[in-house]
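>>> Have a look at this fold, sequence not included:
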């Protein structure tokens, strides 16, 4: 993302067009945008508080639209705050942030629970499917079937995993002990058989079928603790969601909420402006939008993007395994860029653009950073669940695997953002 020289900051930023700005003052343009967002907020509020028998999905959608308008009003007041009365704009911006956060917390807990339960099922199914694939046979595309490593006559060669006691393999009781006694020989034998099979067929053992991958049950070490880990997460996050729902209901019925609604209703008819709002829009609004863009660039420059461009660098995972302060600090710069990117997108909605490329790229980057936040919050929820006293070892193991999976999702989001931002 190219940065602009301070001497040219007053010029129109790249991508902006002067169409629609000449002949209008800055306050008129800002008023129109705030009026549109306030109207959307009030319509969503009316739909949310409509008939008692209204479907829950419609109420959730109305709440989403209300939060969307509240965020855009607060963002516009932040970027173009010099055009409005600060004694009125600053308290309203803070109250809109409170309202958006309070109403959105229940949805966040519900989405977090769905994300974690789905990830647990996926990981357990992948483990079970991988075990089923290892026990199958490999096809060489010529109609010849070769035994997978550890099976068939070749497995009876000396120095292979077949030296494990047959009785132990039948009942599964002494397999772990036998592996501890001859780990090197078992691994060497398995690798030799795998190499021979690949040399003969030119192929690896086929991947598990989609039907096997979709199974939600398994018998592996992860599947043993996945059910208990899922129950623990469901209990904790459902409790948090219930409390968030109660807090939202209390907020909607409070005098504080009605004061916010009254202030937003004022936006639909009149916006308290300053004398700076009477200046030409083409001279004021692009400069303020460019300042928001500069803040975004400076925050993005502080990120370790060069490191994030390398896949599987494991910075996100290693940082989460460090002390709690380091784990929290490593996500903070990315969350700050996410907030500034949102403000930049809202700022550019006020101004007309000559093409949609900057808007589309910013929207894609915002989606990636939102996935980053969701994965990081999900990993934090898993960490909180793992601190539960006296949990079973299998449950702790499943939570550890789930935590690593979510931190790898964080790393994947950083990788995507680094490549997207450098375009």
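It's in. The model shown is predicted, which means the values in this text are computed figures rather than measured ones.
>>> all contacts plus neighbour counts: C-alpha atoms, from now on.
Will do.
>>> Determine which residue lies closest to the centroid of this structure.
In the chain, the residue lying closest to the centroid (C-alpha atoms, centre = their mean) is residue 371, at 2.0 Å.
>>> quick one: contacts for that residue?
Neighbouring residues of residue 371 by C-alpha atoms under 8 Å, 6 or more residues apart in numbering: 410, 413.
>>> For it, pull up the helix or strand it's in.
Residue 371 is part of helix 357-386 when elements are defined by DSSP states H and E.
>>> starting at the chain centroid, how far to that helix?
Relative to its parent chain, helix 357-386 has a centroid offset of 3 Å by C-alpha atoms, centre = their mean, to the nearest Å.
>>> What of stretch 400-413?
11 Å.
>>> Let me know how buried the closest residue in space to residue 84 that isn't next to it in sequence is, in neighbour terms.
In space, and not counting its chain neighbours, residue 84 is closest to residue 273: 4.2 Å by C-alpha to C-alpha, 6 or more residues apart in numbering. The number of residues packed near residue 273 is 21, by other C-alpha atoms under 10 Å.
>>> which SS state does residue 270 fall under?
What DSSP: H, G, I helix; E, B strand; the rest coil gives for residue 270 is coil.
>>> do residue 52 as well
coil.
>>> same question, residue 239
The three-state label given to residue 239 by three-state DSSP is helix.
>>> quick one: it and residue 410, what's the gap?
25 Å (C-alpha to C-alpha, to the nearest Å).
>>> how deep is residue 330 tucked in, by neighbour count?
15.
>>> quick one, strands of this structure?
Using DSSP state E, the strands of the chain run over residues 137-139, 145-147.
>>> what's the closest of these to residue 13?
Of all those, strand 137-139 sits nearest to residue 13, with 59.4 Å by C-alpha to C-alpha.
>>> got another, please set it beside the one above:
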């Protein structure tokens, strides 16, 4: 029988949590940010000093972890500043919060493009009836910065393009095998590989520039101050955090209530395909409310961490809902990439057709994720109260 977790923002659950806990949480996150930054800088110098390929690979693995930790801490600090902003110095919090969001988003792009390409090539192989052939990702950092030089067309998807930012491309299938697939599908895979590899290489350059910019150093300096001194308002240390945490949960519940769950009541929604390949490159109009719910669910999770500690387990329902929304985001962005590729001028009709089928497949994945979210969100946990 499933165990029922406490409502993490219920006023009757646990002791009162005050602004002192918020200060401690922010200090901890700032310390993790600085620790990750120090690790990233240390491992960034490891490959430039020579050494064996094994040492370089280990350093690159550590850089991957360091960048992930930077993003994770930046998201948590920014989200907590948003939820609990009445308890913080307004000018300070409104100044640093968008900077942290900028940093987290910039560092996420390179890996997102690599994962998107992997997803689309796997789908092309599946739709064409061909078993994928995984290619192990090159160990990050082994090739220096070749991905940024003249060989960027191929090295960009290997470890080379993630040498300094720490993001590595996941192992991915090869482009569709021309012996088993139609020419259209093979050319569609090659086109996606070309476009998303270029996008990933550019994202890598942007991340490098960001990490070396005065803007980033200003953010790091502010986080360093936060690690020792949190600018709370005079009344914050004794203020109960739970009403603000409940407000974050209510915003999430309201956003979920506004979702078109009736439309998502079955795994297939034909309306979601309308305008999918239109000349207008704007994001799909149905997706924005779901992306907003994903953001609000993340803010709710962070609020729960502040109020009850990071070791307190969330409901299985919330975890499953978050996973469904992650799949929704990934499929939505992959569908957009397929549609963008289909708008490439002067491509062959067979290539455009394959990309259209791929787009439809990813929109079906979007609908399946919505259906999974609906089922997980509405599911009642059975157990002892």
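That came through fine. Since the model is a prediction, treat every value here as computed from it, not as a measurement.
>>> Show me which of residue 239 and residue 410 of structure 1 is the more surrounded one.
Ranked by neighbour count (other C-alpha under 10 Å), residue 239 of structure 1 and residue 410 place residue 410 first, with 27 against 13.
>>> got the contact list for the equivalent of residue 95 of structure 1 over in structure 2?
Applying TM-score structural alignment, one finds that residue 95 of structure 1 aligns to residue 99 in structure 2. For residue 99 of structure 2, the contacting residues are residue 219, by C-alpha under 8 Å, 6+ apart.
>>> Kindly recompute the last result at 10 Å.
74, 78, 105, 215, 216, 218, 219 (C-alpha atoms under 10 Å, 6 or more residues apart in numbering).
>>> Please produce a PyMOL select command covering the buried subset of the residues you listed.
In PyMOL, this line selects whichever of the contacts of residue 99 of structure 2 come out buried by 16 or more other C-alpha atoms under 10 Å:
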select buried, resi 74+78+216+219
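>>> Was I right to think residue 16 of structure 2 contacts residue 241?
Yes: using C-alpha atoms under 10 Å, residue 16 of structure 2 makes contact with residue 241 at a distance of 7.9 Å.
>>> Please name the nearest non-neighbouring residue to the aligned residue in structure 2 for residue 228 of structure 1.
Here residue 228 of structure 1 is matched to residue 187 in structure 2, going by TM-score structural alignment. Closest residue in space to residue 187 of structure 2, ignoring its immediate chain neighbours: residue 351 at 6.0 Å, by C-alpha to C-alpha, 6+ apart.
>>> how much space between the residue mapped onto that neighbour from structure 1 and residue 233 of structure 1?
In structure 1, the residue paired with residue 351 of structure 2 according to TM-score structural alignment is residue 395. Using C-alpha to C-alpha, one gets 11 Å for the distance from residue 395 of structure 1 to residue 233 of structure 1.
>>> if I look at the two, which residues touch both of them?
Common neighbours of residue 395 of structure 1 and residue 233, counting by C-alpha under 10 Å, 6+ apart, are 227, 385, 386.
>>> and the second one, how far is that from residue 60 of structure 1?
By that I understand residue 385 of structure 1. As judged by C-alpha to C-alpha, residue 385 of structure 1 and residue 60 of structure 1 stand 28 Å apart.
>>> more crowded one of these two?
Neighbour comparison, residue 385 of structure 1 and residue 60: the larger count goes to residue 385, with 21 against 14 (by other C-alpha under 10 Å).
>>> Just give the nearest non-adjacent residue to that one, would you?
Nearest residue to residue 385 of structure 1, sequence neighbours excluded (C-alpha to C-alpha, 6+ apart): residue 233, at 6.5 Å.
>>> now do residue 60 of structure 1
Among residues not flanking residue 60 of structure 1 along the chain, residue 48 sits closest, at 7.8 Å (C-alpha to C-alpha, 6+ apart).
>>> The one you found pairs with which position in structure 2?
In structure 2, residue 48 of structure 1 lands on residue 40 (TM-score structural alignment).
>>> Now check the residue nearest to residue 84 of structure 1 against structure 2: what is it aligned to?
The pairwise alignment with structure 2 assigns residue 273 of structure 1 to residue 232, based on TM-score structural alignment.
>>> circling back to that earlier point, how close does the match of residue 95 of structure 1 sit to residue 81 of structure 2?
From residue 99 of structure 2 over to residue 81 of structure 2 the distance is 12 Å, taken as C-alpha to C-alpha.
>>> circling back: and the gap between the residue nearest to the centre of structure 1 and residue 77 of structure 1?
26 Å.
>>> next one: residue 59 of structure 1
According to C-alpha to C-alpha, residue 59 of structure 1 and residue 77 of structure 1 sit 27 Å apart.
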